[in-house]
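> Below are the sequence and a predicted model; questions follow.
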Amino acid sequence: MFDVSFSELMLIGVIALIVIGPERLPKVARTIGHLLGRAQRYVNEVKSDIQKEMDLKEIGDIKNQMEDAARSVQSSMTSSVDDLKTAVTQPTQALKDTLDQARQALDPMSPASTDATASATDAAGAAPPLAAPAADAPPATITPPAAEPTPEPAPVPRPATAPTDSSH
């Protein structure tokens, strides 16, 4: 810190001995040592506090960057999930609509077919009577025929081998 050589320290010590006196010099030196120690501790505490503040600021900046990155990942994941949901929902809805139309076309008691029958009745005057399904009868379902078990293949006969004569 200060560039003080040994000869300069000796000169200061001799002047202090002359000015202060030999009786009080050890007490003054001890007091100066304590004051310098306190000053060093204070400077070190200030340095460490400044370093902590700088570290906290850096950690806060890193935390903000991580939160921003997490938000961007979350928003991209949310948009990806939404895109995926719409990509799955649209064909599913189209299939449901097609299935509903097919059911309405096959079911004579559906509201769409009764509307069509009513409009046909208005146009023709009288509609032929529809056969009502029995109240206890379950809805008609198409069941595939039972598969017949396949027969196991017959074992393949092995050719007979002639015994070898080892007496030669």
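Sure, I can see it. Being a predicted model, the structure only gives us computed values, none of them experimental. Residues are numbered from 1 along each chain as shown.
> Please make it C-alpha for all contacts and neighbour counts, starting now.
OK.
> Give me the packing partners of the top helix by length along the chain, helices and strands only.
Determined from DSSP state H, the single longest helix within the chain is helix 25-106. The contact analysis (3 or more C-alpha pairs under 8 Å, 6 or more residues apart in numbering; DSSP states H and E) places helix 25-106 against helix 111-124.
> Quick one: distance of stretch 100-116 to the chain centre.
Mean-position distance between stretch 100-116 and its chain equals 46 Å (C-alpha atoms, centre = their mean, to the nearest Å).
> Number of residues surrounding residue 101?
Using other C-alpha atoms under 10 Å, residue 101 has 13 other residues around it.
> Got another one to weigh against that:
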Amino acid sequence: MIDLGISKLALIGVVALIVIGPEKLPKVARMAGTLLGRAQRYINEVKSEVSREIELEELRKMHKDVQDAAQNVEQSIHQTWNETEQEFRNLDQESESALLHTTSPQQLAIKAKNFRRKKLARTSAVPAWFKNRSGQRQRVISGSARMARHRANARPGSSFF
């Protein structure tokens, strides 16, 4: 930029006073100030627009990089998923072949019969309201809790306060 010191500004002021004259000098100085202000605002606007464009370009580049990274991650996840799924299929086939070779049909029938028997014991067809009416216990409580419940002279809980 132009380096203007106090001595150079004084020299310019004296030359302007001689050339323009003392009557028109304030108007010319005001006009020069407004033109200089407009020029500075225009330069600042251009600078800010250029910086916005640069930031926008950087954001576009960053967005593209993030999209590429996301696609790479997605591809690696799909690849890992497919590999794991293939391994499970291989293990399943191996276990089925091993199970068929080691267990006889009689053992499989016994296991199925025991499974049905256990399932029937867990999920009995007797409804809960019938169990309650017939006296079967639904909830088990301890002996001390039972004694406290059926105590003849039950005392209400006394408070310390």
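Perfect, thanks for sending it. If you're wondering where the values come from, they're calculated on a predicted model, not measured in any experiment.
> Superpose the two chains and report the TM-score.
TM-score for the superposed pair, counting by TM-score structural alignment, normalised by the length of structure 2: 0.59. Supporting figures: 114 aligned residues with a C-alpha RMSD of 3.0 Å.
> where does residue 2 of structure 1 sit relative to residue 33 of structure 1, distance-wise?
16 Å (C-alpha to C-alpha, to the nearest Å).
> Same check on residue 114 of structure 1?
From residue 114 of structure 1 to residue 33 of structure 1 the distance is 109 Å (C-alpha to C-alpha).
> what's the answer for residue 5 of structure 1, then?
19 Å.
> Which one's more surrounded, the two?
residue 33 (12 against 8).
> quick one: what's aligned to the more buried one in structure 2?
When structure 2 is aligned by TM-score structural alignment, residue 33 of structure 1 is paired with residue 33.
> List the contacts of that match.
Not one residue lies near residue 33 of structure 2 by C-alpha atoms under 8 Å, 6 or more residues apart in numbering.
> how near is it to residue 85 of structure 2?
Counting by C-alpha to C-alpha - residue 33 of structure 2 and residue 85 of structure 2 are separated by 77 Å.
> repeat for residue 74 of structure 2
With distances taken as C-alpha to C-alpha, residue 74 of structure 2 is found 16 Å from residue 85 of structure 2.
> ok, now residue 112 of structure 2?
According to C-alpha to C-alpha, residue 112 of structure 2 stands 29 Å off from residue 85 of structure 2.
> swap in residue 7 of structure 2?
Taking C-alpha to C-alpha, one finds residue 7 of structure 2 at 84 Å from residue 85 of structure 2.
> Give me the more crowded residue out of these two.
Taking neighbours as other C-alpha under 10 Å, residue 7 of structure 2 and residue 85 compare with residue 85 leading, 12 against 9.
> Map the more buried one across to structure 1 for me.
Using TM-score structural alignment, residue 85 of structure 2 pairs with residue 85 in structure 1.
> quick one on the thing from earlier: quick one: the longest helix of structure 1 to helix 111-124, angle?
Interaxial angle of helix 25-106 of structure 1 relative to helix 111-124 (axes from the mean of the first three to the mean of the last three C-alpha atoms, to 10 degrees): 30 degrees.
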